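> sequence-free structure coming up:
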């Protein structure tokens, strides 16, 4: 299964904020660190804030911080929220100009793919954001976007 770019970015933002410590990076700084367009990062941060996983404060002393709910959030729930409840394949032909699959009335593939999708999410459900940033990941996250120090 392939994740949407917004899902990937949401997980990386949560991971980055988990190790941020006392610093509160701005959305612009996070976008730069992750090498993604600011507008894309802002949409993801807004959704994470709406979910109650991230606090965003404007002005001096502002920035992004992870809420307690964000720290203990299930990776599976974050992925579900960003990916949506849609099927892996479009059997109904909802896309523009697409026609419904002629096998839809007797096909077993759709059910098998749905079960595989649920198994994917179920494997991520017990994993928390905090779980995925333990060493050696944390130091790598802290070094993202920073210029190497001269020796």
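That came in fine, so what should we check first? It should be emphasised that the depicted structure is a prediction, and the values quoted were computed from it without experimental measurement.

> drop to CA atoms for contacts and neighbour counts, all remaining ones
OK.

> Skipping adjacent residues, who's closest to residue 3 in space?
In this structure, residue 3 finds its nearest non-sequential neighbour in residue 83, 7.2 Å apart by Cα to Cα, 6 or more residues apart in numbering.

> in terms of contact, does that neighbour touch residue 7 like I think?
Yes - in this structure, residue 83 is within contact of residue 7 by Cα atoms under 8 Å, at 6.7 Å.

> Included below, for side-by-side comparison, is a second structure:
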């Protein structure tokens, strides 16, 4: 099974915020721009993911000069399977009823087999929390991430100071 890019970015964002929270990086709260640069993904993707994570109660976003992102208690203790399920949505693995319905759809065992496999996949991820994912050796790597140059002349320090 392959997770969407949206879910991949979401998991990386919560891991990075969990490590920032563990190591008292609250004085320089990470922003959406900081995360996009550090994780080497487009800002617009991170902004959408952060919006969804905020709706879910996993991330708290503060606007303004002293703004930034923090992980919530729910976010730290969230089961990875629940988080992945929530970000992925409830779509089917295979499309049986689309514009050209599958001729096997009324007597097919594949759909059920795939649904069970997906359920087992998420259940295996539920064995770990976000906090588990952010433990060593991952902690050191996440802390060593440095913002990539943005190409717009602004620095990460300026972004943090301005809360953008």
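On my side now, so go ahead. The structure displayed is predicted, hence computed values, not measured ones.

> circling back to that earlier point, quick one, which of residue 83 and residue 7 of structure 1 is more surrounded?
residue 7 (18 against 15; other Cα atoms under 10 Å).

> where's the residue nearest to residue 3 of structure 1 relative to residue 43 of structure 1, distance?
Distance from residue 83 of structure 1 to residue 43 of structure 1, counting by Cα to Cα, to the nearest Å: 14 Å.

> Which helix in structure 1 has the most residues?
Counting by DSSP state H, the longest helix found in structure 1 is helix 109-124.

> Now do the buried residues in that one.
110, 121, 124 (16 or more other Cα atoms under 10 Å).

> close enough to count as contact, the second one and residue 80?
I take that to be residue 121 of structure 1. Yes - at 7.2 Å, residue 121 of structure 1 counts as touching residue 80 under the criterion of Cα under 8 Å.

> tell me, what's touching those two both at once?
With contacts taken as Cα atoms under 8 Å, 6 or more residues apart in numbering, not a single residue reaches both residue 121 of structure 1 and residue 80.

> Helices of structure 2, start to end?
Using DSSP H, helices in structure 2 cover 5-22, 32-39, 43-56, 73-77, 80-88, 110-125, 130-133, 138-144, 156-162.

> So which of those is nearest residue 66 of structure 2?
helix 156-162 (7.4 Å; Cα to Cα).

> ok, residue 89 of structure 2 to residue 126 of structure 2 distance?
Distance from residue 89 of structure 2 to residue 126 of structure 2, by Cα to Cα: 16 Å.

> who has more neighbours, the two?
Legend: neighbour count by other Cα under 10 Å for residue 89 of structure 2 and residue 126, higher for residue 126 (17 against 9).

> Would you mind measuring from the more buried one to residue 15 of structure 2?
Distance from residue 126 of structure 2 to residue 15 of structure 2, by Cα to Cα: 15 Å.

> and the closest residue to residue 143 of structure 2 other than its chain neighbours, how many neighbours?
Excluding its sequence neighbours, the residue lying closest to residue 143 of structure 2 (Cα to Cα, 6+ apart) is residue 19, at 7.1 Å. Residue 19 of structure 2 has 25 neighbouring residues, counting by other Cα under 10 Å.

> Would you indicate which residues of stretch 2-12 of structure 2 are buried?
6, 7, 9, 10, 11, 12.

> wait, stretch 65-79 of structure 2
Result for stretch 65-79 of structure 2 [16+ other Cα under 10 Å]: buried residues 67, 68, 69, 70, 71, 72, 75, 76, 78, 79.

> got it, and stretch 123-133 of structure 1?
Neighbour-count burial for stretch 123-133 of structure 1 [16+ other Cα under 10 Å]: 124, 125, 127, 128, 129, 130, 133.

> Those into CSV, with extra columns for distance to residue 30 of structure 1?
Below are those laid out as CSV (distance: Cα to Cα, whole Å):
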residue, distance to residue 30 of structure 1
124, 24
125, 26
127, 23
128, 21
129, 17
130, 18
133, 16
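
> Mind picking the two most distant members of those?
With Cα to Cα as the measure, no two of these lie farther apart than 125 and 133, at 15.9 Å.
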